[in-house]
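K.L.:
Any chance you can model this:
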Amino acid sequence: MTLRVGNAPTSWGIEKPSDPSYPTWSQVLDEVAGAGYAGVELGPLGYFPTDPGALRSELARRELELSAGVVMDVLHDAGTADAVVDKARSICALLQPLGTDRLVLIAGWTPSRVETAGRPGAAERLGASDWQRLIDTVHRVATVAAAAGVATTFHPHAGTDVEFGDEIDRLLDDTDPSLVGLCVDTGHARYAGVDPAALLRARAGRVNHVHFKDVDPGVLERVGQDELSFWDAYRQGVFCPLGRGCVDFGDVEGALGEIGYDGWATVEQDASPTGDSVPLDDARESLAYLRSVGLAG
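P.N.:
Prediction:
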């Protein structure tokens, strides 16, 4: 099967709206297009232009589409929930005029979970009241998105309060399937000890977005042995170009075919802006690999 494949600002190390170390947004768009991708995710609100007309023009002249928006924030804090919902509303107001119909929702990093990422036995789990606040915020965001014609897709992520298999199951069981879908990120699943292809098959009815990411097995082994934090592993290059790591993309391809998935797939390398990798080279390598295994045209 072949999918529409995009990339994302995180592959260039973009995790915030701005930072002196970042390449310009125009360079990132040029390189996403130059590497051969069909689309790009929004990344943090404020990195790309926030005027819909301006962003549409910049994408069109590079023959790119906007595949999804992203909200990544702590979701169980009652004091910040309104701000998270307001951010989602602003992002959907940008997505809607561009015809983009996916909002990726991720629980933000928390210090304790960053330290225990990839180690389920050491991770501190949310208590009942915090978990319910998280679920309430997810539903509020998803309701705002749905009103704008945008479907929410929840992304389990290393170093956050929804990472491991039991947390993914709990999140899906506690949310309204008519409002909240699942984004399977092959790398974050593998980091958390979850088989991404098995997750795709088990939750076929909820999957409405996919991220392709690979994981360096040597760095992942050190996560367990040396108790590396998420950021330590990130800086050591735990996320590598597709095909170099331990994700079985042949099985992923099979699972996507079995469930009839036909949406976007976004390559995300989560690369450190101070690392040794060259994002454009890695983006090209990853797309070439996807073509070699029949996942991209």
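
K.L.:
From here on, just use CA atoms for contacts and neighbour counts.
P.N.:
Fine.

K.L.:
So which other helices or strands are in contact with the longest strand seen in the chain?
P.N.:
Longest strand in the chain, counting residues (DSSP state E): strand 65-73. Applying 3 or more Cα pairs under 8 Å, 6 or more residues apart in numbering; DSSP states H and E, one finds that strand 65-73 makes contact with strand 39-41, helix 81-95, strand 102-107.

K.L.:
before we go on, could you also do this sequence so I can check it against the first one:
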Amino acid sequence: MNVKDLKVGCQTFTWEMLGDRFKGGPDDLLKAIADGGYAGIEITDTMIGHYAGKPAEFTAALKAAGLTLVSFAFGSKSGFTLKDEIGADLDIAKRWIDFAAAFPGALVSMGSATVVSEGPRDDKFTIAAEVYNKTGELGREAGVQVAVHPSSHHNTLLFDRADYDRIFSLIDASLVGWVPDTGHILRGRQDMADTLTTYRDRIRYVHLKDVDASGTWAMLGKGVCDTAKVIEIAGAAPNFNGWLVLEEESETAAADPAGAVRANRRTMRGYGA
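P.N.:
Below is the predicted model:
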């Protein structure tokens, strides 16, 4: 894929991480992201607000802002690792898949499997894979692609390369894709190029963010992420849809989310995107 064909979106976690300090709503996010120069948005179950269950209204709001819904991201208090909660997790997944189905081309991104209970670690991989695969089946029935988004946040089950290898050995690649997140991959001390290349066929779209050498979040281009290499590998991946979704978690973003995502969009233009 040529760089000029890439599309740049923005993830709303930049605001979500503020918690109670964020007093706005989804319309404020749409405005900030559109004003920042983005073409698309990835919004979460936490930030969808009054548009939850109202896809027609959200469609109108996106159109007015000139934005495309790249993906709808959701997680679960179960961490997708509690056997007794599999049914409830699938009910939630079905709800958001049905919502995303109203937006042509939009994916559903499932958050990282997370350890929330005692018990053997391997059992948790098995449970998470069951949830991911069954959600993938629901997605296929609805015509919506489903992808998993591993993270490096507290108690994640999917942190280092061994974790990635384990979960991908259990996930049906025909049902569930992958949203590689450059910041989380680097924080897991993985070889970025090798991980992306090994699992390139699973890549659906990419989360781009940066960290410094110690693993602390940094503004895009201010850390150790080799963004050009990421674009090169993803651009050649057979199932990559062309979306680079920027997500910012640095202290700079905590102080001024709109300003930070605007700066990151300028940085991406330096790569031709």
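
K.L.:
got TSV for the helices and strands packed on strand 65-73 of structure 1, with mean neighbour count and distance to residue 296 of structure 1 too?
P.N.:
Listed next are these as TSV, based on neighbours: other Cα atoms under 10 Å; distance: least, Cα to Cα, whole Å:
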stretch	mean neighbour count	distance to residue 296 of structure 1
strand 39-41	25	13
helix 81-95	20	24
strand 102-107	25	20
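
K.L.:
Same list (these) but as CSV, adding distance to residue 152 of structure 1.
P.N.:
Listed next are these as CSV, based on distance: least, Cα to Cα, whole Å:
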stretch, distance to residue 152 of structure 1
strand 39-41, 14
helix 81-95, 10
strand 102-107, 5
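
K.L.:
if we can go back for a sec, relative to the whole chain's centre, how far out is the longest strand of structure 1?
P.N.:
8 Å (Cα atoms, centre = their mean, to the nearest Å).

K.L.:
again with stretch 207-227 of structure 1
P.N.:
13 Å.

K.L.:
what do you get for stretch 259-266 of structure 1?
P.N.:
Using Cα atoms, centre = their mean, the offset of stretch 259-266 of structure 1 from its chain centre is 14 Å.

K.L.:
Straight-line length of it, end to end?
P.N.:
18 Å (Cα to Cα, to the nearest Å).

K.L.:
List of residues touching that stretch?
P.N.:
The contact list for stretch 259-266 of structure 1 (Cα atoms under 8 Å, 6 or more residues apart in numbering) reads 3-8, 40-41, 67, 200-201, 204, 207-212.

K.L.:
One more pass at 10 Å, please.
P.N.:
For stretch 259-266 of structure 1, the external contacting residues (Cα atoms under 10 Å, 6 or more residues apart in numbering) are 1-8, 37-41, 67-68, 102, 183-185, 200-205, 207-213, 253-256, 295-296.

K.L.:
Now for residue 76 of structure 2: which residues touch it?
P.N.:
45, 85, 88, 89, 92, 93, 110, 111, 112, 113, 114.

K.L.:
can you give me the strands for the stretch 51-200 of structure 2?
P.N.:
68-74, 107-110, 146-148, 176-178 (DSSP state E, counting those that start in this stretch).

K.L.:
what angle separates the longest one from helix 86-100?
P.N.:
Between the axis of strand 68-74 of structure 2 and that of helix 86-100 there is an angle of 170 degrees, by axes from the mean of the first three to the mean of the last three Cα atoms, to 10 degrees.

K.L.:
In structure 1, which residues correspond to strand 68-74 of structure 2?
P.N.:
Aligned by TM-score structural alignment, strand 68-74 of structure 2 corresponds to residues 65-71 of structure 1.

K.L.:
with structure 2 superposed, average distance for the matching stretch?
P.N.:
For stretch 65-71 of structure 1, the mean deviation from structure 2 after alignment is 1.0 Å (mean Cα distance after the TM-score superposition for structure 1).

K.L.:
if we can go back for a sec, including distance to residue 188 of structure 2, could the contacts of residue 76 of structure 2 go into TSV?
P.N.:
Formatted as TSV, those follow (distance: Cα to Cα, whole Å):
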residue	distance to residue 188 of structure 2
45	25
85	28
88	30
89	26
92	29
93	27
110	19
111	16
112	13
113	15
114	15
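
K.L.:
Between which two of the residues you listed is the distance greatest?
P.N.:
Across the contacts of residue 76 of structure 2, the longest distance by Cα to Cα is 18.0 Å; it joins 45 and 85.

K.L.:
higher neighbour count, the two?
P.N.:
residue 85 (17 against 13; other Cα atoms under 10 Å).

K.L.:
Map that one onto structure 1.
P.N.:
Match for residue 85 of structure 2 (TM-score structural alignment): residue 80.

K.L.:
Its match against residue 108, yeah?
P.N.:
No. Contact criterion Cα atoms under 10 Å: residue 80 of structure 1 and residue 108 do not qualify, at 11.8 Å.

K.L.:
Spit out the residues that contact the two alike.
P.N.:
73, 74.

K.L.:
filter the contacts of stretch 259-266 of structure 1 to the buried ones?
P.N.:
3-8, 37-41, 67-68, 102, 183-185, 200-201, 204, 207-213, 253-256, 295-296 (16 or more other Cα atoms under 10 Å).

K.L.:
which ones among those residues are found in helices?
P.N.:
Judged by DSSP state H, the subset of these located in helices is 200, 201, 253, 254, 255, 256.

K.L.:
Count residues in the vicinity of residue 190 of structure 2, would you?
P.N.:
That count, for residue 190 of structure 2 with other Cα under 10 Å as the rule, works out to 18.

K.L.:
Then residue 23 of structure 1?
P.N.:
15.

K.L.:
Equivalent analysis for residue 64 of structure 2, please.
P.N.:
By other Cα under 10 Å, neighbour count at residue 64 of structure 2 equals 12.
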